[in-house]
Every structure is written in structure tokens, then in C-alpha cells.
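In: Turn this into a structure:
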Amino acid sequence: MKIGDILLKRYRIIIFVFSFLFFLIGLCFNNTNIMLVSICMLFTNNIWYACERINDRIIFFAFNCTFFVFLLARLIVKPLTGYYDPYNNNYYGLDFDNQKIVLIIFTTLFLSLLFLYIGYFLFQGFLLKQQNVGKPKKPNRSKASNGVFVKNVAIVSELLFYFTYLFNILVMIDKARFTSNLGYSQLYSSYDSSFPSWVIKISEMCPSALFVFLATLPKKKRSFFPILLFVMSGVLSLIVGQRNNFVLNILIILVYFVLRNREDKKEKWFGKKEFVTAVISFPFLILILNAVAYIRVDSKYEFSFLNSIYEFFYSQGVSVNLIGYAYSLSDQLPLGKIYSIGRIIDFLRNNAISHFLFSTQVFQPQTIDSALYGNSFADSVSYLLSPQRYIKGWGYGSCYIAEAYKDLGYFGVILGNFVMGSILALQVYLFRKKGIIGKWVCLSMTRLLMYAPRDTFTSFFVTTFSIINIVTLFAILLAALILSKQYYKLPIKRIKLTSYEEKKM
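Out: As a prediction, this is how the structure comes out:
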């Protein structure tokens, strides 16, 4: 390690230590401004730590960025810029003036950032030790056999992506027509696709097929067109009014590019050109996303560059209020619910097999039954805050930290973020050490993990291992296996495999 790197690391550690000092001072004197400074210092530590080895820690970096946008931005933008919100005159832009609730929110954010870092740091160290143990490898198929299989997986997954992409676009166009006629909020309360269910299921296979293709480590030139189509589908989702798909599609591609930097010794996936492009594009993307927010509620959009930037971060940071509601609405929320694993519980109860065998009661999302009797923190809070708007399709969303706090208080926040940090560290290990399936899991999970600050705790797990995703993965691997066996039955001279993907195997 260079002397300059050692000094920079020491500066980061100093910031890390001082964040504790500022937090304790703020907590002792009930000074939320000092507590906010400590939170910003800890966030700086996390980002700095990720940048020290960005190719290894890109997922941790990306998660902290979304953490900032969804949970910290509002608290910082309002005091620093004096952003004017006609509906909220709170100093931090919170829905709460109660000092106790504000202290709970700030304490929860500090603990979250701290144990995200600790969980990532410790689990990454554990995984590195495991890699260096040097266990003898089990005998495997020949390199040529592996190479043929990977090549066939790439062919099958790419073709399946193109096929399912057509259905995905059709479904998106159908949603766009619906929102154009009835409005964005109705999409979550009264939308009924004009296509049969099998068309929708095929469309849902599209992202998973792409991630399998990318997991085969194709060359940059070959992956360009599928990636472009994937980003374009995100652009189409903006027409529907769904900004999250657009942002998550771009983020996961950027993460993939950085991950490939270390894996690919011949091509530079994320170099100076890509970095400059990303930096220049960032403010313009914010302006587009902010404009979509106005368009989907049929509101007049008055352009102002700086004000649009402030407004975007302020509006996206609304999720921080859910931590306060986890405390203030605790007596009104349904009893006996474990929201942190609510998605898993609902998946086990609501799938077709459980319903057939045990006649379990199914609660549809965005309904009163789901709000009163289900395991959705988002539905319950949204209904309690505004029953009429909730019925019409409005929702406050969720937050994995708020769910953890509601379930187990500060201990839940500590445990939940330690687990989340460990899971983030695991993703890079899966991408680098666990073949096609590991890479597919990494890409699928990471895309959803980045939305966790505005989503349920276990959404990334349930969605990644949904039935349709498992079927997609199994179908691709089975087809590739059959093609590989047929290849070795051909009575022709074997050609030495030379592609990048095959050499890697």
C-alpha cells in the first residue's frame, strides 16, 4: 500500500472516530444538528471506504448512494438550501415536530450506517479468509466441456432475452396506455392487464434471462445491444410513470461494468470515458426524473436547474419519515406481525400451491384486507395515514430500517443492518467465485438490494427466487446442457475454444 493511501485511510478512520464523538455529544444535549453532522461523517466514512477499492466494493458504494437519496437527502437539503415546501415547514422536512421522534430517527440512521459498515467489513474479511484456505478442488469436467456449456448458456439466454423482451415491451405499452387514460395512481389499485396471464409471465422472464447472459461474461461488444435494450425498457417505464425501474436498470449496469473491470484482463469496462459520461449525465437524469414526477400527477412543471436538483433529493428523501411512523403508529399497526420477513410470509401463504393445499387466505396488495390483516408494512402505514387516498392507489412505500425498528426496536436496526452489510459483501463473492448461478444471483439480488431503503427488508430475496425466475434459470441451463451433449455427439473434429468466456472457465 502506498504512503498516500495509508494517510488517506488514516484520515477516514479519524472521521469515523469523530462521528462517534459528535453523535454522543448530540445525543447528550438533544442537539439534532450535531447528530446530523455525525450521520454525515459516518456516511462519508462508508463512501470513502468503498472508494478505497471501488472494484471490490462497488455494491457497498451503490447501496450507500441509494441510502443517501432515500433516507438522508431530505434532512440535508432542507437546512442547507432553505428549500421551500409549502406543505411542510419542519426544519428537516420531516412529518414530525416531536423532539423524541426526531431523535429516534437520527439515532436509527446513525446505527444503520454504522452496522452496515461493520457487517460489510467483517463479512468481507471472513470471505477473504475462506478464499485463502486453499481447499483441494473437486474433479470437474474438462475446460473444453465447460467452455462449450458456457457458450451454449450465453446463446440460449441471449435468444430468450430477445424473445421475452418483445412481451416485456408489450406489457409496458399496455401500462402506459392505462396510466395515460386513468392516471398513475390507478396503476396500483385498478390496473388489469389486457393481455392473458401467460404473456405477463413470459415478460417477467426478460430481466432474469439478461442476467444469465451477463453471467457468462460475454465480450463488451457482444453485450452492448442487450444492455442497450435493457436500458431502453427502463426509459419506457418512465412513460408509465415508474421511475424506479429506470434508475435500477442503469445502476445495475454500472455495477456490472465495474465488477467486470477486475474480471476482464483484456477489456476496460468502466474507465475514464464511462466515468465522465456518468458524471455529466447524472444531473440531467435527475431533471428527467423530477419532470416525470410532475407529469404523472398532471402538474405543471416549471424548469429551474438548481431548484429541480434540490427538489429531487428532497422529494426522494421522504422515506425517512417511515422510521418515525414505525414508532408513532406502533399502537395502531396490526398486532403480531413481523414486517421484516413479511414478504416471505406472504409468499408462503399467497402462492398457488399453499392456497390449493391449505386454502390459505390471499390478501391482494393495495387493499383494505392487506392493510388490516396482511404482513405489508407499506400497506398498513399508508392506510392508517390516509385511508381514502390508499384505496385510490396512493402509497407511502416501505423502508427496511423502519420495518426492523418496528419489529425489534434498536436491536432490530443493529441486527438488520449487520445482516444487510453481510449480504452486500456476499454479492461480490458470488459474482467472482460461484460460476454462472452465483453471478446471476448477484445481479438479480443487487438490483433489488439497492432499492431496500424504500422497500421491504426481504423483497430482494423473494423476488430473486420467485418461481418465474427459477423456471427461467432452469430452462436456460437445461437447454444449454442438452446442446452441449449434442455437440459432443457430432462426428467432427473438435475445434479449440478461444473465446474470452471459455478461457475463463
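In: From here on, just use CA atoms for contacts and neighbour counts.
Out: Will do.
In: which SSE is the residue lying closest to Tyr396 once chain neighbours are set aside in?
Out: Closest residue to Tyr396 apart from its sequence neighbours, by CA to CA, 6 or more residues apart in numbering: Ser382 at 5.4 Å. For Ser382, the element it lies in under DSSP states H and E is helix 377-385.
In: structure for this one too, so we can compare:
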Amino acid sequence: MIMVRRYIGFWLFLILNVIFVLFFLVNQSEFIISALFLVWVNMTIYSVRDLKSKGMLFAFCVAFFSFLMGRHLLSYYFDYEVEAFSEDVNTHAELCMLLSLVTVFFSYMFFYVRNKRKNKQSHGGYVLPDKYIKFIRKYSLGIFWFALVFSVIYAIFIVVLVHTIGYLASYTIEGKEMMRGNYLLLTLNRIEQALPVALCCYLATLPDRKSCNKICGSYFLYLIFTLLGGQRGPFILGALFLMIYYFYRNKRDGEVWVKKSWVRIGLISFPFLLVGLGLFSKIRTGDQIEFKNIGDSLVKFVYNNGVSVNVIKRSYELDYKLRSDRFYSMHFLHDGIFGLVFGSDGTGNNADKATEGYHLAHALPYLMFRDKYLEGAGTGTSYIAELYHDFGYIGIVFGNIIYGFMLALLAKFDKNKPFNTSMKLLIITRLLWAPRGGFTEFITILSLPATIFIYVVVFVSVFFVFGVPRKRCAKLV
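Out: I've put the predicted structure just below:
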């Protein structure tokens, strides 16, 4: 039966590729953009066939299309709100995206197969005594509930702030100073940073489904509050994070974590969720809301959400104006605890941060629309744009090899290594955000004082209580 399914799957896979090739030939599509879409389709199908182990790769495909590819494809194939970019700039963006996907795809497959072989060849492994796992679970859960209460309070304050001074104004230096000058709000912000860390430490112990549902449901409620405060990114990334974790746990121990009815409900509600997020984007910036039909709203969402492809294009156009002595992909050196050593760029949108700082997310919008940037507007960044500015096309290749390695590493979680597993879980959202975020944001989140503090409290204290386990117990194979 398994062989029959594989045989049918292979032919369906082959037919689908032939259909797309014929479509490209009929439309006389250029080779690069045709190859880009074909690689993405194959990469997505490859991951969908085994969501339990490759859910992270699937989520990365979704993020890559949503943040980068979707807008460009709509403009190319359907002439939807075509923007005035030269052919050279568009070709550059297509080549950058193609190089990224091809490199991630092949490096992922290489490291995934290599890791799988290593696991099969390993006849024994490290087994952490149950008392350690229970201690880590108990203490991380306590920190989670504590942080959740104050995080919700902080999220409610942000909702009030955004509705009072406006979404864009909250990103200006005045808006940031309003919070920095209030020690209570600053404390709440630091506690909020600890929330996902505590959650990842708890989930790293692979708790039972009933307990997990309660914790993850509470966390999802917090994500809704962040959405009301204008933060679409944390909500979408948090939802994808929970999806990846639940698909990983599904049927792994013989227990159903993801019911088929949930999948059906999710697929049906997904278009309506996208429409809602698109309308929400208009509301938060005060733009006029226009609604024709669901199809039109979905197209607008894909187009507006894919604005990060313009970061690749604009940074290429304005590369001669960007500082050549700045390695924007290494911005983690100026965040978290590294910022204490190498200097921090500070907070808020201001001229000094844009001209003297190490973040492309501030340097680029300042060059593009100076006054609007100072009023809180921005372009965001993209890991691809940062890699190209710093190291050229070869940098894009090597950077995506690193991403392929890390995505493959996230195919397996081990509760006997809760420290490693918690770090894997913690960087998931940063890797998914990379098409719209910085290349080294996964390092930044690990270097935040809140992250280090939680790890010390949870993992160092367990060794003080029970001592460092010296015996390595062989796993039963």
C-alpha cells in the first residue's frame, strides 16, 4: 500500500511539474522567474509530504512566498499594480530569491539525510533522568504564568498607546522615549521578552497533550492582544510556531495532536483570516478601507504583505548610497548583550541610528523617504538584501547554506536535551521572519538579557539542586 501511494505521488508530482512548465512556455516567461516558482512549488510539496518532520521547512516556504515572492509574481504574471523598477533591478531580485531557495532546498536535503543517518547509526544516547525534566518543566511553567500575566498587561498598554497616538507614532523616538522614561513599562517589556523563552523551555520537555493545550491556548490569547496593538508579525509567527510544534508531536507517541477536523477548519478559515489581517493593516495605519470581494482582498493581502521584495530591489538601487563599511548582516553585534560590548544603536527612528547604525531596516528607509522615516514609517529589512550588500551573491549562497543546516536541525526535538531543544524552538520564529527580518536575528534573540536570565534560572539551578548527571544511560532501540 505504501509503495502504491509513493508511485501515485511520484506521477502526480511529475504531472504537476509538467503543467507548470507548459504554463511558463505558453506565457513566454523568463527562465529565472519560471525556475523560481518551480523550485518553490517542489520545495513546498517536498515538505508537505512529511509535515511531522518537515513542518519547519513548509512554514519557511509559506513565509518566503508571503513576504517576498507573492508581490513580484502578481506584478509579473497579472500586471497587478506594476511598480517602476528597471529590468536590471527586477532580474537582480529574481536571481537573489532563486539563489536563496535553491541553496536552502539542496542544503536542507543534504543535512536532513545526513542527520537521519546519524540518528539511525546511533544505538544509544543520552537519557536525562526524569527528575531533571520534571524540575525544568515545573520551573519554566512557573516563570511562564508569571510572565504571561504581566505580558498581557503590557500588551493592553500598547493597545491603548497605539489607539491614542497612532501606530506609526509609536515607532518614533518620542514614542519610544515615552516608554523608556517609565520604569514600570520598561520592566513589563523585559518580562514580556521572557515569555517566549519560558514557553520554549517548557515545550522542550515534551509535556503531555492536555497540559500543552492549556499552556499554548493561553499563549495564543496573549498573541491576540498583541494583534490588537497593531503587531501582525508576532501574531502570525506565534501561530506558525504553535502549528509547527503540534505537527511535530502529532502521532509521534501514538497520540493524535492534530485532528483532521482541525485541518479542515483551518483550511476553510485561512482565506478569511488573510482577509481580516489585510483589513486590519488598513485600520492600524488609518487608511481608507475598501472591500469588494474575498478574492480581491486576498490578492491585495498577498501584494501588500510581499513588500519585502522591494527591500531587495531598493537596496540594490541605492547600494552606492549605503555605507560600505557597515556589515548589516552582522547587526546582532549591536543588539542584546553584544551591544554592551560593541555599542548599541539605541531605539526608535532617528537620523543617527539610520546614518551611523548597523541596521539596514533603518538605513534604507532614511535614504528613501527621510521625513516619513522620522515620523515612524519604515521598510523593514530582508536577510537576502543584507547578505548581498555585505558579501554579494556568494554571500547569499553561504548564508542560505547556514539556513538550510538550521532548518534541517529543527526536524528533531529531544526531551533528553531540553537546553538544545529549547534553543531550537526559540529561533523558529526568527528564521521564519528572516525574509522580512535580519540575517542574524536568531542570534539576537539568544543574546537578549531576558533569554540568558531565564536559561540561568531554569537550567543552571537544576544542576545546583540535583548536581550534574554523570551517567549516560543507553536508550532502548
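In: what range in structure 2 does the helix holding Ser382 of structure 1 sit on?
Out: The alignment of helix 377-385 of structure 1 onto structure 2 (TM-score structural alignment) spans residues 360-368.
In: same deal with stretch 176-188 of structure 1?
Out: Stretch 176-188 of structure 1 lines up with residues 159-171 of structure 2 when matched by TM-score structural alignment.
In: Any figure for the gap between Thr360 of structure 1 and Leu111 of structure 1?
Out: Distance of Thr360 of structure 1 to Leu111 of structure 1, given as CA to CA, to the nearest Å: 38 Å.
In: Equivalent analysis for Leu478 of structure 1, please.
Out: Leu478 of structure 1 is 45 Å from Leu111 of structure 1, where distance means CA to CA.
In: the more surrounded of those two?
Out: More crowded of Leu478 of structure 1 and Leu111, by other CA atoms under 10 Å: Leu111, with 20 against 13.
In: Map Gly416 of structure 1 onto structure 2.
Out: By TM-score structural alignment, Gly416 of structure 1 lines up with Gly399.
In: give the contact list for its match.
Out: Leu387 (CA atoms under 8 Å, 6 or more residues apart in numbering).
In: Which secondary structure element is home to it?
Out: Per DSSP H and E: Gly399 of structure 2 is located in helix 383-409.
In: thought Ala377 of structure 2 was touching Tyr167?
Out: No. Counting by CA atoms under 8 Å, Tyr167 is not a contact partner of Ala377 of structure 2; they are 9.6 Å apart.
In: more neighbours, these two?
Out: Tyr167 (23 against 20).
In: any idea what Tyr49 of structure 1 aligns with in structure 2?
Out: Checking TM-score structural alignment: Tyr49 of structure 1 goes with Tyr46.
In: Give me the helices and strands touching the helix or strand harbouring its match, please.
Out: Here Tyr46 of structure 2, judged by DSSP H and E, is contained in helix 31-48. Packing partners of helix 31-48 of structure 2 (3 or more CA pairs under 8 Å, 6 or more residues apart in numbering; DSSP states H and E): helix 2-26, helix 51-64, helix 87-121.
In: Please identify the most buried of these.
Out: helix 51-64 (a mean of 22; mean count of other CA atoms under 10 Å).
In: Going along the chain, name the strands of structure 2.
Out: Using DSSP state E, structure 2 contains no strands.
In: Give me the contacts around stretch 376-394 of structure 2.
Out: Stretch 376-394 of structure 2 has contacts (CA under 8 Å, 6+ apart) with 96-97, 100, 168-172, 308-309, 311-312, 315-316, 319, 324, 326-329, 349, 360-362, 364-365, 372, 395-396, 399, 434-439.
In: Centre-most residue in structure 1?
Out: Nearest residue to the geometric centre of structure 1 (CA atoms, centre = their mean): Met450, 2.4 Å.
In: ok, now how distant is the residue lying closest to that one once chain neighbours are set aside from Arg389 of structure 1?
Out: Of all residues not flanking Met450 of structure 1 in the chain, Phe63 sits nearest, at 5.1 Å (CA to CA, 6+ apart). Distance, Phe63 of structure 1 to Arg389 of structure 1, using CA to CA: 31 Å.
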